[in-house]
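>>> model the following, please.
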Amino acid sequence: MIHRYKNNGYNIVLDVNSGSVHVVDDIVYDIVGCLEEKMSEAAILEKFKNQYKEEDIRTAIEECRELEEAQMLFTNDIYENAIESFKDRPTVVKALCLHIAHDCNLACRYCFAEEGEYHGRRALMTYEVGKQALDFLIANSGNRKNLEVDFFGGEPLMNWNVVKELVAYGRSQEKIHNKHFRFTLTTNGVLLDDDIMEFANEEMDNVVLSIDGRKEVHDFMRPFRKGKGSYDLVVPKFQKFADSRGQQKYYARGTFTHHNLDFSEDVLHLADLGFEQISVEPVVADEKEEYAIKKEDIPKICEEYDKLAKEMIRRNKEGKGFNFFHFMIDLTGGPCVYKRLSGCGSGTEYLAVTPWGDLYPCHQFVGEEEFLMGNVWDGVKKPEISCQFKNCNVYAKEKCKNCFARFYCSGGCAANSYNFTGRIDDVYEIGCELQRKRVECAIMIKAAMAEEE
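As a prediction, the model looks like this:
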């Protein structure tokens, strides 16, 4: 399978199954398309006889044939026949999302957690529940040494003492069980102070700082409950925090909506504030919500991704580069085959834990009772739910089979699919359109950067 496209003056050919990327001239670009359609050499010569020299056409065809022999063009899909063995692969739990606080001090308009309540009651996780969650993770992690625990909410800093106690407990168990905990934290910054920053810099492998971009955008979508904006309070704290971490191991993470389709300006605003690790993602919301991304918004959003990609190249050349999460693609190694086929591991390797210890496939399924899998004391009591997620891969989704981006998104988010289609093995089509565009931009950026080397 081949994907050809033009972006920012580059002719790009992606061989989907091998992951090989070729930046080519016009003649090779055209001929690759003909070869994909199984056109004969004679037919190709006839088609382009008035456009290119015969010698150049023959040379281009030969170059394509050489790439094909080198397994870099028109390669076969070697994964589809092996998917059954991947589905039968034993899995262990390697990551937990601890809902340390089902409560929040902001009232973000787009919050899927309903101000931290998750379709239920406000609650803070106790140390006892959190300790049992860590014990559950250790007991169900098999031989895996590195384990991940994300302190999530609501707003985790509203239960900060328990966070610290759980980190201390986790550290105390590492040598005993030959494990290493990688703790992460997601915060809106309202309660962030110097002591928390110091602790986080010592113990948190990554921190997500929630900020949407420009002041007017952020304050409109992320106000306090009485309506006052939070931008002026959190920005100085986030800037200090990012600098204290050496501009590494964090993300300034925002959400854009129908109200700021010019979101590239928000990304660049964050870069101008000094943030070097940025992720601004499209909101996923019911189409009835006034802020929801609509199908008619897609052309504008794609235009913004192109605009952002070009500006990132320009800034990088000037020594003012920054990372944008959705444009970060590893073309040499990338994720393992299992991850490329099956995604994030929700429901199998990654689970969410509520403040009272219930287990769900991920944080976005919390409160959906049909996905209640068990609890941290009794373990997974509904293995059939895990099986559903284990069988959810790019070959189980009809709409993924002919998509060039399938090995980059691994079939997309199961929660988004469920919320829009009622099935975890379908896709959220707006998300697919935007994902394809992001992949194209990311590869183009790689091509531009390679040209500079």
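>>> switch to C-alpha atoms for all contacts and neighbour counts from now on
OK.
>>> contacts for the one helix or strand residue 181 maps to?
Assessed by DSSP states H and E, residue 181 sits inside strand 180-187. With contact meaning Cα atoms under 8 Å, 6 or more residues apart in numbering, strand 180-187 is reached by 145-153, 155-157, 167, 170-171, 174, 203-210.
>>> again, but for stretch 251-269
Outside of stretch 251-269, the residues within contact range by Cα under 8 Å, 6+ apart are 206-214, 217, 270, 275, 277-283, 290-294, 297, 300-301, 304-305, 307-308.
>>> just those residues: which are in strands?
Secondary structure from DSSP state E places 206, 207, 208, 209, 210, 277, 278, 279, 280, 281, 282 of those in strands.
>>> chain center to the strand holding residue 181: distance?
With Cα atoms, centre = their mean, to the nearest Å as the basis, strand 180-187 stands 17 Å off its chain's centre.
>>> how about this one, so we can line them up?
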Amino acid sequence: MKCRYCYAAHEFKVLKNMPKETAESAVEYYISHILKTGNNLFGLEFHGGGEPFAAWDLVKHIVEYAEKRCAHENLRLKIHGATNGVLKKDQLHWITRHFHSLLVSFDGLPHVQDFHRPMGNNEDSFKYLDQTMKYFDHHNFPYGIRCAVSRFNEDILDETIDFIRENYNTNLVFMEPVHICRNTINNRGIKKPDFYKFIENYKTLEPLCAKKGLRLEYSGAQFTRISANFCQAGTDDFAVTHEGYLTNCWEVTDKAHPFSETFIFGKILPGGKISIDQEKLDYLRTLSVKNIEYCRDCFAKWHCAGDCLTKLGHNQFKGPRGGDRCITNRQIILHRIFRLLET
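Now for the predicted structure:
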């Protein structure tokens, strides 16, 4: 696909796949970590720099290898992923038998999906997403929707919700404001939404969604959790890039990323040996809202958890917040508190 706002660079013409040996070493590394901690849950997720299912044979190999190894070690295995939803029927059949859930990037109304997320040949993409989600619905497969909000669709979010509710069986929708990154700047026609308008829209939509049996979420104000970490960054969870690097941030997927020196903390070497920069790993474990002075007295800090570190606009990860997203997070969490008190 050639999504207009994606952080993953679609300019790459050659598909870069992880070697199977690297994938197997990553599975073994995580199993050894789990066994040391006494936990018995292996969480396996597939995510970008790009569409993970483009490496279809590799995904199947990793899943089947993890299933075999977890069965041998008596570990529970939960498999999740994110996808653009452009999948063939045989892929959908296999996914519904092996995965526990997916998050589908889908921007709702057909004309919005086709504008935001065109195919690589500029063909419309809605028809493919429609087929995928109806397949999931027919097979009772659990999935959520991640809907990006730009200036293009910020005034029709109510129509978006109605369309999703009327056509699909999912009960979870994330509304996420477009973040301006390199790809967004290079693609004309995409602008970030008016955050104050986004806040008011969200306040209106959330109770309406609840009445329709739909859970509306926004990543910066997750009221159903209490956490010191916004995401995997700062925790012992990690991702493995196609080159075998270990990264603590799902968006830092190669050494070219400006934050790679912070978030990439190790590498799987030939032969399966793991190289770890312990100093970097120790620093990453301090990236918690508990250590952010700006957030110290904020009522929203356990639900925003310091917000996404790659969207701060600077590299002082324990430093100041206060931008558009910070205001959005506080306003939405405050709204949710008031709603809770009213009930």
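>>> what's the TM between chain one and chain two?
Between these two chains, after superposing, the TM-score reads 0.85 (TM-score structural alignment, normalised by the length of structure 2); 323 aligned residues with a Cα RMSD of 2.5 Å.
>>> one step back: can you list the ones in strands among the contacts of stretch 251-269 of structure 1 in JSON lines and add neighbour count and distance to residue 239 of structure 1?
Shown next, in JSON lines, are these (neighbours: other Cα atoms under 10 Å; distance: Cα to Cα, whole Å):
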{"residue": "206", "neighbour count": "19", "distance to residue 239 of structure 1": "15"}
{"residue": "207", "neighbour count": "24", "distance to residue 239 of structure 1": "13"}
{"residue": "208", "neighbour count": "22", "distance to residue 239 of structure 1": "13"}
{"residue": "209", "neighbour count": "25", "distance to residue 239 of structure 1": "10"}
{"residue": "210", "neighbour count": "22", "distance to residue 239 of structure 1": "12"}
{"residue": "277", "neighbour count": "21", "distance to residue 239 of structure 1": "12"}
{"residue": "278", "neighbour count": "23", "distance to residue 239 of structure 1": "12"}
{"residue": "279", "neighbour count": "22", "distance to residue 239 of structure 1": "15"}
{"residue": "280", "neighbour count": "23", "distance to residue 239 of structure 1": "17"}
{"residue": "281", "neighbour count": "16", "distance to residue 239 of structure 1": "20"}
{"residue": "282", "neighbour count": "18", "distance to residue 239 of structure 1": "23"}
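>>> what ranges do the strands span in the stretch 1-150 of structure 1?
Secondary structure of the stretch 1-150 of structure 1 by DSSP state E, counting those that start in this stretch: the strands cover 2-7, 10-15, 20-24, 95-99, 101-102, 123-124, 146-152.
>>> wait, which of those strands is closest to residue 388 of structure 1?
Nearest to residue 388 of structure 1 among these is strand 95-99 (18.5 Å), distances taken as Cα to Cα.
>>> so the closest one matches what in structure 2?
For strand 95-99 of structure 1, there is no aligned range in structure 2, judged by TM-score structural alignment.
>>> what's that strand packed up against?
For strand 95-99 of structure 1, the elements it packs on are helix 127-139, strand 146-152, strand 350-353, judged by 3 or more Cα pairs under 8 Å, 6 or more residues apart in numbering; DSSP states H and E.
>>> mean deviation of the shortest one from structure 2?
Read that as strand 350-353 of structure 1. Mean deviation of strand 350-353 of structure 1 relative to structure 2 after superposition (mean Cα distance after the TM-score superposition for structure 1): 1.4 Å.
>>> now swap in the second one and tell me
Mean deviation of strand 146-152 of structure 1 relative to structure 2 after superposition (mean Cα distance after the TM-score superposition for structure 1): 1.3 Å.
>>> cool, the first one as well?
After superposition onto structure 2, the average distance of helix 127-139 of structure 1 to its aligned residues comes to 1.4 Å, using mean Cα distance after the TM-score superposition for structure 1.
>>> what's in contact with that helix?
93-96, 98, 100, 147, 162, 165-166, 169-170, 177, 179, 353, 355-357, 376-377, 379.
>>> are any of those buried, and which?
When those are checked for burial by 16 or more other Cα atoms under 10 Å, the buried set is 93-96, 98, 100, 147, 162, 166, 169-170, 179, 353, 355-357, 376, 379.
>>> quick one: residue 249 of structure 1 and residue 217 of structure 1, what's the gap?
Distance, residue 249 of structure 1 to residue 217 of structure 1, using Cα to Cα, to the nearest Å: 25 Å.
>>> ok, residue 328 of structure 1 next?
For residue 328 of structure 1, the distance to residue 217 of structure 1 equals 25 Å [Cα to Cα].
>>> so these two - more neighbours on which side?
Shown here are residue 328 of structure 1 and residue 217; by other Cα atoms under 10 Å, residue 217 has more neighbours (20 against 15).
>>> residue in structure 2 matching the more buried one?
Applying TM-score structural alignment, one finds that residue 217 of structure 1 aligns to residue 112 in structure 2.
>>> the nearest residue to that match once chain neighbours are set aside: what secondary structure?
Excluding the flanking residues, the one nearest residue 112 of structure 2 by Cα to Cα, 6 or more residues apart in numbering is residue 153, at 6.8 Å. Under DSSP: H, G, I helix; E, B strand; the rest coil, residue 153 of structure 2 falls in the coil class.
>>> run a quick neighbour tally on residue 153 of structure 2.
19.
>>> now it: how far from residue 164 of structure 2?
Counting by Cα to Cα, the gap from residue 153 of structure 2 to residue 164 of structure 2 is 14 Å.
>>> any idea how many residues pack against residue 136 of structure 1?
So residue 136 of structure 1, with other Cα under 10 Å, has 18 neighbours.
>>> which parts of the stretch 101-250 of structure 1 are helices?
127-139, 160-177, 194-203, 215-221, 231-244 (DSSP state H, counting those that start in this stretch).
>>> TSV for those, including distance to residue 312 of structure 1?
Compiled in TSV, the helices of the stretch 101-250 of structure 1 are given as follows (distance: least, Cα to Cα, whole Å):
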stretch	distance to residue 312 of structure 1
helix 127-139	40
helix 160-177	37
helix 194-203	28
helix 215-221	21
helix 231-244	20
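>>> which one of those helices lies closest to residue 23 of structure 1?
Of the helices of the stretch 101-250 of structure 1, nearest to residue 23 of structure 1 by Cα to Cα is helix 231-244, at 35.9 Å.
>>> next one: the closest one to chain centre, how far?
Taking mean C-alpha positions (Cα atoms, centre = their mean), helix 231-244 of structure 1 and its chain are 23 Å apart.
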